[in-house]
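Colleague: compute the structure for the input listed below.
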Amino acid sequence: MAGVDDIARTAPDDAPTAPPPAVEPDVKDWTWVLERRCPECGFAAADVEPAEIGATVRDLVPRWVAVLHRPDARERPAPSTWSALEYGAHVRDVMRVFDERVRAMVEEDDPLFANWDQDATALEDRYDVQDPVVVADELATSAERTAARFDAVRDDQWQRAGRRSNGSVFTVRTLGQYFLHDVVHHLDDVRG
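Modeller: Below is the predicted model of the structure:
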């Protein structure tokens, strides 16, 4: 998984220096998306076959790249809603986190995932001032790595388990389905 130092932090000269208004942290437990269609984005995670995960990730990349190349990528639609740039940086980091989690599930017995506070990461890494073009490139690279990780999962590994710090248990299969929902849902958030 890429370290914090690997993340683009170069802000353009016209980027704001003060942190943006805080976005209310999402504290919902989204694991229910494994059982039913998301009413917000329409994605049905349970319908995704494991062998489709890598290809689906690759299919979504051009849409994310296009979003991050929009002239308004830095603009928040509302003060307390992330911009397309902030969502893109989040999805890039989601790719990295889930790549590491799948690796752990395949290589270790019942790993406990390190806690990842996505809202704290957005503030600490200043998603709002990162370069959208660099984020697009990093997202594409992370997506390819994550897609390849899922492509490498053998048939006998899809049921291997891992646990989130809040106690949620996943198999490699359900983790992949859950992961894809996040990527698709945020693409819907930014009208990609």
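
Colleague: for the rest of this, base every contact and every neighbour count on C-alpha atoms.
Modeller: Noted.

Colleague: what about Ala136, distance to His90?
Modeller: 11 Å (CA to CA, to the nearest Å).

Colleague: for Arg163, that is, sorry about that
Modeller: 21 Å.

Colleague: so for those two, which residue has more residues nearby?
Modeller: His90 (23 against 18; other CA atoms under 10 Å).

Colleague: just checking, that one touches Ala122?
Modeller: Yes - taking CA atoms under 8 Å as the definition, His90 is a contact partner of Ala122 at 7.1 Å.

Colleague: distance of Ala136 from Leu180?
Modeller: Counting by CA to CA - Ala136 and Leu180 are separated by 18 Å.

Colleague: next: His90.
Modeller: 14 Å.

Colleague: can you report how many residues neighbour Glu107?
Modeller: Neighbours of Glu107 (other CA under 10 Å): 12.

Colleague: do the same with Asp59
Modeller: Counted with other CA under 10 Å, the neighbours of Asp59 add up to 12.

Colleague: I would like the residues contacting the helix or strand where it lies, please.
Modeller: Asp59 is located in helix 53-68, with elements delineated by DSSP states H and E. Applying CA atoms under 8 Å, 6 or more residues apart in numbering, the contact partners of helix 53-68 are 73, 84-85, 88, 132-133, 135-137, 139-140, 143-144, 146-151, 176-177, 180, 184, 187, 190, 192.

Colleague: scan the chain for its longest helix.
Modeller: Using DSSP state H to assign secondary structure, the helix with the most residues in the chain is helix 84-107.

Colleague: quick one: buried residues of whatever helix or strand Arg173 lives in?
Modeller: Assigned by DSSP H and E, Arg173 falls within helix 172-189. Buried residues in helix 172-189, defined by neighbour count with 16 or more other CA atoms under 10 Å: 172-187, 189.

Colleague: before we move on, what about stretch 132-151?
Modeller: 132-136, 138-150.

Colleague: so which of these belong to helices?
Modeller: Those of those lying in helices (DSSP H): 132-136, 138-150.

Colleague: ok, now which ones touch Asp93?
Modeller: The contact partners of Asp93, by CA under 8 Å, 6+ apart, come to Leu139.

Colleague: quick one more, to check against the first:
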Amino acid sequence: MSAPNVLILGIGNILWADEGFGVRVVEEIARRYRFAPNVRLLDGGTQGIYLVDQVRWAEVLMVFDAIDYGLEPGTMKLVEGEAVPRFMGAKKMSLHQTGFQEVLALADLMGDYPSHLLLIGVQPVELEDFGGSLRPQVRDRIETAIAEARRYLERFGVEWVPSDGESGAFGEEMPHPSLRLADYESGRPGPDVACRIGDPRVLAMRGAG
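Modeller: Have a look, this model is predicted:
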């Protein structure tokens, strides 16, 4: 019996604080581990419908994302199987979630829906912080999310081979190394220099109105 095609997918936008959770988890996995050819790591960003070919390829699909479960901020929740699409759009936080629901629906329509589907989501603390990074409560869930992923994928025989920790799998399907979490946090200007919630000129006009 051949090994199933496994897609480990992170979606979200690293420019909007906790929205970047899914991408940051996959980034960390890529930094630490190597996998057999039947396992793909993908920074799905906010690509939405453009992810359909990747999803159709996968027999096992694991998705990391920031999800508004209505729970305590920083809470991680796992959702499996048919319930996943409902949670991806429980409360629309950004365009990428509606888009991913459409990806799953289109894959199903085309007869290539994953046989196994797991969503590992975390309740965001802050989303309205343009240029901001993960809040501590969400960042602390990266390790737990990776542990849950390893536990789930064990049943499919996925081997997590440790890498050297530096020359991770950063190619077309992963963020550029310059966007890695540590570099991003050290290089971005602080909120006292760069407005994080919009152009200050526009905000000033709103206040005057």
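
Colleague: after superposition, what's the TM-score here?
Modeller: Overlay of the two chains. TM-score (TM-score structural alignment, normalised by the length of structure 1): 0.26; 87 aligned residues with a CA RMSD of 5.7 Å.

Colleague: re the thing from before, got the angle for the helix holding Asp59 of structure 1 vs helix 132-151?
Modeller: 170 degrees (axes from the mean of the first three to the mean of the last three CA atoms, to 10 degrees).

Colleague: measure how helix 53-68 of structure 1 sits relative to helix 84-107, angle-wise.
Modeller: Using the same axes, to 10 degrees: helix 53-68 of structure 1 against helix 84-107 is 160 degrees.

Colleague: what's the angle from helix 53-68 of structure 1 to helix 172-189?
Modeller: Computed by the same axes, to 10 degrees, the angle between helix 53-68 of structure 1 and helix 172-189 is 20 degrees.

Colleague: give the buried residues for helix 53-68 of structure 1.
Modeller: Buried, per 16+ other CA under 10 Å, within helix 53-68 of structure 1: 53-54, 57-58, 60-61, 64-65, 67-68.

Colleague: as a markdown table, the residues you listed with distance to Glu107 of structure 1 would be great.
Modeller: Output for the buried residues of helix 53-68 of structure 1, formatted as a markdown table (distance: CA to CA, whole Å):
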| residue | distance to Glu107 of structure 1 |
| --- | --- |
| Ile53 | 19 |
| Gly54 | 19 |
| Val57 | 22 |
| Arg58 | 24 |
| Leu60 | 27 |
| Val61 | 27 |
| Trp64 | 30 |
| Val65 | 31 |
| Val67 | 35 |
| Leu68 | 34 |
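
Colleague: remind me, longest helix of structure 2?
Modeller: Structure 2, longest helix under DSSP H: helix 95-109.

Colleague: which elements pack onto that one?
Modeller: Other helices and strands packing on helix 95-109 of structure 2, by 3 or more CA pairs under 8 Å, 6 or more residues apart in numbering; DSSP states H and E, are helix 52-57, helix 84-88.

Colleague: of those, which is nearest Gly121 of structure 2?
Modeller: helix 84-88 (9.3 Å; CA to CA).

Colleague: sorry, back to before: turn the helices and strands packed on helix 95-109 of structure 2 into JSON lines, columns for distance to Leu78 of structure 2 and mean neighbour count.
Modeller: As requested, these are exported to JSON lines (distance: least, CA to CA, whole Å; neighbours: other CA atoms under 10 Å):
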{"stretch": "helix 52-57", "distance to Leu78 of structure 2": "19", "mean neighbour count": "18"}
{"stretch": "helix 84-88", "distance to Leu78 of structure 2": "9", "mean neighbour count": "19"}
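
Colleague: separation between the closest residue to Pro162 of structure 2 other than its chain neighbours and Arg40 of structure 2?
Modeller: Once flanking residues are discounted, Pro162 of structure 2 sits nearest to Tyr33: 4.5 Å by CA to CA, 6 or more residues apart in numbering. According to CA to CA, Tyr33 of structure 2 and Arg40 of structure 2 sit 12 Å apart.

Colleague: where do the strands sit along structure 2?
Modeller: 6-11, 33-34, 39-45, 60-66, 76-80, 116-122, 161-162 (DSSP state E).

Colleague: Throw those strands into JSON lines and include mean neighbour count and distance to Arg151 of structure 2, thanks.
Modeller: Output for the strands of structure 2, formatted as JSON lines (neighbours: other CA atoms under 10 Å; distance: least, CA to CA, whole Å):
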{"stretch": "strand 6-11", "mean neighbour count": "25", "distance to Arg151 of structure 2": "13"}
{"stretch": "strand 33-34", "mean neighbour count": "18", "distance to Arg151 of structure 2": "15"}
{"stretch": "strand 39-45", "mean neighbour count": "22", "distance to Arg151 of structure 2": "15"}
{"stretch": "strand 60-66", "mean neighbour count": "25", "distance to Arg151 of structure 2": "12"}
{"stretch": "strand 76-80", "mean neighbour count": "16", "distance to Arg151 of structure 2": "12"}
{"stretch": "strand 116-122", "mean neighbour count": "22", "distance to Arg151 of structure 2": "12"}
{"stretch": "strand 161-162", "mean neighbour count": "12", "distance to Arg151 of structure 2": "15"}
